[in-house]
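J.: need a structure here:
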Amino acid sequence: MLITLNQAKAIRRKQADLMLTNQIASKQIGINPITYRKVINGGEVKKSIYQKVMEWLAEDY
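T.: Okay, here's the model as predicted:
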């Protein structure tokens, strides 16, 4: 699955809005901090990671 640049930007924006560190954001999503770093830059991730990230992103909307 592909995290687009727009999705990565939205993830970074939510992280900033909630004033979360990368570590805390990754914990909330339920992924490894190293994987989270990959997510916020956009790119290819496993389907399970993609699902977790998108669920976290849509959580407050």
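J.: every contact and neighbour count from this point should use C-alpha atoms.
T.: OK.
J.: just after the helix or strand harbouring R13, pick out the following helix or strand.
T.: Using DSSP states H and E, R13 sits in helix 5-17. Using DSSP H and E, the helix or strand that follows helix 5-17 towards the C-terminus is helix 22-29.
J.: and that next one, which residues are buried?
T.: Neighbour-count burial for helix 22-29 flags N22, A25, S26, I29 (criterion: 16 or more other Cα atoms under 10 Å).
J.: this one as well, want them side by side:
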Amino acid sequence: MNEITLEIAKAIRRKRADLGLTKKQVYTQLDISFRTYNKIEAGGFGVKNNIYQKITNWLAKDY
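T.: The predicted structure is shown next:
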């Protein structure tokens, strides 16, 4: 498991705000559940490797 640090959570929230996306748009793009996405945005939460990979790829895209 990989941990979503508070810094990663902040980067996710910032990118979502910069792109003007709703939470639903982001978790749909990432193909994860709403519940998991809410935990990710809060930070300090361990996620499976495949979810961590989806998040890091999304963060790196367009930056």
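J.: need the TM-score from the superposition.
T.: With the length set by TM-score structural alignment, normalised by the length of structure 1, the two chains reach a TM-score of 0.93; 61 aligned residues with a Cα RMSD of 0.8 Å.
J.: now the helix holding R13 of structure 1 against helix 22-29, angle please.
T.: 110 degrees (axes from the mean of the first three to the mean of the last three Cα atoms, to 10 degrees).
J.: how close does helix 5-17 of structure 1 sit to structure 2?
T.: Compared with structure 2 after fitting, helix 5-17 of structure 1 has a mean deviation of 0.3 Å; criterion: mean Cα distance after the TM-score superposition for structure 1.
J.: in structure 2, which residues correspond to stretch 19-27 of structure 1?
T.: Mapped onto structure 2 using TM-score structural alignment, stretch 19-27 of structure 1 spans residues 20-28.
J.: check what contacts the matching stretch and list those residues.
T.: The contact list for stretch 20-28 of structure 2, computed with Cα atoms under 8 Å, 6 or more residues apart in numbering, reads R16, S33, F34, Y37.
J.: contacting residues for the second one?
T.: S33 of structure 2 is in contact with Y27, counting by Cα under 8 Å, 6+ apart.
J.: same thing with the third one?
T.: Contact analysis of F34 of structure 2 by Cα under 8 Å, 6+ apart lists K23, K24, Y27.
J.: still on that earlier bit, between the contacts of stretch 20-28 of structure 2, which sits nearest D62 of structure 2?
T.: R16 (12.2 Å; Cα to Cα).
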